[in-house]
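Q: sequence unknown, structure follows:
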């Protein structure tokens, strides 16, 4: 989590070095750095604006098709379509619903999937996901796995997770414990090591 915040330009490095494309993150203009990456925190926050406007905060020039594509990728578009708030002239539907009027998840994992859609809509070359599977229902987690696969080859995705189903999708894994590297390498090799040490089950390690 701390590493992702450093890469996103939200925190300075306390020790060591963090580089993007070989350049120290501290040499970037902080605003430019934050605008060049897409970061989805574990506990996302929203402004009291419409769902669409909250997504556009990540990409002000996003088209309607871009917004819908990001929501579909996050597996949340169908849930958004059935949303309805207010009465009379204040009645709002779908993407026009104000996030401030949604005081709980209308569906399990809804808010997290909206946050993921907000990350996807930026169309950045670097996507940082902090615990993206947390607070998701099984359907939302399957959508997350499909999204990571779909972004492969076009977007560098860095994920902070301990979920084997997500780890096995990675080209390279660094397993940290207490701030130190415990295992590093291709996902299959790391999962095999974690299984041997009793950290994951055999079925998950072999998937």
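A: Structure's in. What do you need? Predicted model only: the values in this text are computed from it and were never measured.
Q: for the rest of this, base every contact and every neighbour count on C-alpha atoms.
A: OK.
Q: could you pull out the helices in the protein for me?
A: 2-7, 30-36, 51-56, 64-73, 77-81, 110-121, 138-151, 164-167, 187-196, 202-206 (DSSP state H).
Q: residue 128 is nearest to which of the ones you listed?
A: helix 2-7 (6.3 Å; Cα to Cα).
Q: other residues contacting that closest one?
A: With contact meaning Cα atoms under 8 Å, 6 or more residues apart in numbering, helix 2-7 is reached by 11-13, 18-20, 25, 39, 128-130, 158, 160.
Q: could the helices of the chain go into a markdown table alongside mean neighbour count?
A: Listed next are the helices of the chain as a markdown table, based on neighbours: other Cα atoms under 10 Å:
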| stretch | mean neighbour count |
| --- | --- |
| helix 2-7 | 19 |
| helix 30-36 | 15 |
| helix 51-56 | 21 |
| helix 64-73 | 18 |
| helix 77-81 | 16 |
| helix 110-121 | 25 |
| helix 138-151 | 16 |
| helix 164-167 | 19 |
| helix 187-196 | 19 |
| helix 202-206 | 14 |
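Q: so which of those gets nearest residue 97?
A: Using Cα to Cα, the nearest of the helices of the chain to residue 97 is helix 51-56, at 6.1 Å.
Q: contacts only, for residue 186.
A: Counted by Cα under 8 Å, 6+ apart, residue 186 has contacts 170, 171, 172, 173.
Q: among those residues, which lie within strands?
A: The strands, defined by DSSP state E, take in residue 173 from those.
Q: just the buried members of the contacts of residue 186?
A: Listed as buried from the contacts of residue 186 are 170, 173; burial here means 16 or more other Cα atoms under 10 Å.
Q: distance to residue 108 for the contacts of residue 186 - can I get that in JSON lines?
A: Formatted as JSON lines, the contacts of residue 186 follow (distance: Cα to Cα, whole Å):
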{"residue": "170", "distance to residue 108": "26"}
{"residue": "171", "distance to residue 108": "30"}
{"residue": "172", "distance to residue 108": "31"}
{"residue": "173", "distance to residue 108": "29"}
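Q: got another one to weigh against that:
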């Protein structure tokens, strides 16, 4: 899903997960209207990873499993898909390391990857990523999406995306403006026929390139002489 701020991307994500019901029409998962699924049944088949995930004051493993009966191998595989195994292995106690309240000992990107592993270990039929990789490096994000694609047989992955590299990997793109789906198709199709989509995506890419250029040319600031003397 692609669209400017306020276009309705998060609202549509909420509808898909039945956090709310549509006023008209229906939301269908594998041919079944979500309103026909028994109460509490949605979390068994669908899961959301938000931009700002919540981690408990528990171990890495505890935050991934949330008490579910899963094997160490399943936890490891989920961490691998989320590109989290590398930094987890470097923690003092590996996956048994306590991360602190709200994951305070981890960076934003690390918290996002732990939350993604938590979702992957559930093997959902529907995985919704609402800007869930915004704090990770683009190369890491690409590796995560590649990993999801490799193991996504039977899984629908719905991504709220901004980066060109992410959008280009999608099988189908939905473009929204002002709460409406204006167009849908492949990235190449929308770039060729949808002016709003083209403007937005190229603006995202241009902004990212400008930030990278500024970061590359910035010189480190010399420390204050008094601070050096201290």
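A: Structure's in. What do you need? Model, not experiment: these values are computed from the prediction.
Q: give me the TM-score for this pair.
A: Taking TM-score structural alignment, normalised by the length of the first structure as the basis, the two superposed chains have a TM-score of 0.81; 193 aligned residues with a Cα RMSD of 2.4 Å.
Q: so what's the residue nearest the centre of the second structure closest to, chain neighbours aside?
A: Centroid check for the second structure by Cα atoms, centre = their mean gives residue 132 as the closest residue, at 2.3 Å. Nearest residue to residue 132 of the second structure, sequence neighbours excluded (Cα to Cα, 6 or more residues apart in numbering): residue 51, at 4.3 Å.
Q: that neighbour maps to what in the first structure?
A: Alignment note (TM-score structural alignment): residue 51 of the second structure maps to residue 42 of the first structure.
Q: surely that match is in contact with residue 128?
A: No: the criterion here is Cα atoms under 8 Å, and residue 42 of the first structure misses it with residue 128 at 10.6 Å.
Q: show me which of those two is the more surrounded one.
A: Taking other Cα atoms under 10 Å, residue 42 of the first structure and residue 128 do not tie; residue 128 has more neighbours (24 against 17).
Q: aligned to the more buried one, what sits in the second structure?
A: Match for residue 128 of the first structure (TM-score structural alignment): residue 128.
Q: gap between its match and residue 178 of the second structure?
A: 21 Å (Cα to Cα, to the nearest Å).
Q: also residue 116 of the second structure?
A: From residue 116 of the second structure to residue 178 of the second structure the distance is 29 Å (Cα to Cα).
Q: one more: residue 156 of the second structure?
A: 25 Å.
Q: among these two, which residue is more densely surrounded?
A: residue 156 (17 against 13).
Q: now do the same for residue 55 of the first structure: its match in the second structure.
A: Taking TM-score structural alignment, the alignment pairs residue 55 of the first structure with residue 64 from the second structure.
Q: among the contacts of helix 2-7 of the first structure, which one sits closest to residue 94 of the first structure?
A: residue 39 (24.2 Å).
Q: excluding its backbone neighbours, what's nearest the closest one?
A: Nearest one to residue 39 of the first structure, counting by Cα to Cα, 6+ apart, is residue 128 at 4.7 Å.
Q: ok, that neighbour - contacts?
A: Contacts of residue 128 of the first structure (Cα under 8 Å, 6+ apart): 4, 8, 37, 38, 39, 40, 157, 158, 159.
Q: so what's the fourth one up against?
A: In this structure, residue 38 of the first structure makes contact with 8, 58, 119, 120, 122, 123, 124, 126, 127, 128, judged by Cα under 8 Å, 6+ apart.
Q: cool, and the last one?
A: By Cα under 8 Å, 6+ apart, residue 159 of the first structure lies in contact with 128, 129, 130, 131, 132.
Q: mind redoing it with 10 Å?
A: By Cα atoms under 10 Å, 6 or more residues apart in numbering, residue 159 of the first structure lies in contact with 1, 4, 40, 127-133, 148, 166-167, 170, 173.
Q: nearest to residue 199 of the first structure, of these?
A: For those, the residue nearest residue 199 of the first structure by Cα to Cα is residue 167; the value is 13.1 Å.
Q: show me what contacts that closest one?
A: Contacts of residue 167 of the first structure by Cα under 10 Å, 6+ apart are 159-161, 173-175, 186-188, 190-191, 204-205.
Q: intersection of neighbour lists for residue 42 and residue 128 of the first structure?
A: Contacts common to residue 42 of the first structure and residue 128, judged by Cα under 10 Å, 6+ apart, are 1, 160.
Q: in JSON lines, list the helices of the first structure along with distance to residue 94 of the first structure.
A: Output for the helices of the first structure, formatted as JSON lines (distance: least, Cα to Cα, whole Å):
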{"stretch": "helix 2-7", "distance to residue 94 of the first structure": "31"}
{"stretch": "helix 30-36", "distance to residue 94 of the first structure": "27"}
{"stretch": "helix 51-56", "distance to residue 94 of the first structure": "8"}
{"stretch": "helix 64-73", "distance to residue 94 of the first structure": "11"}
{"stretch": "helix 77-81", "distance to residue 94 of the first structure": "4"}
{"stretch": "helix 110-121", "distance to residue 94 of the first structure": "12"}
{"stretch": "helix 138-151", "distance to residue 94 of the first structure": "19"}
{"stretch": "helix 164-167", "distance to residue 94 of the first structure": "30"}
{"stretch": "helix 187-196", "distance to residue 94 of the first structure": "39"}
{"stretch": "helix 202-206", "distance to residue 94 of the first structure": "37"}
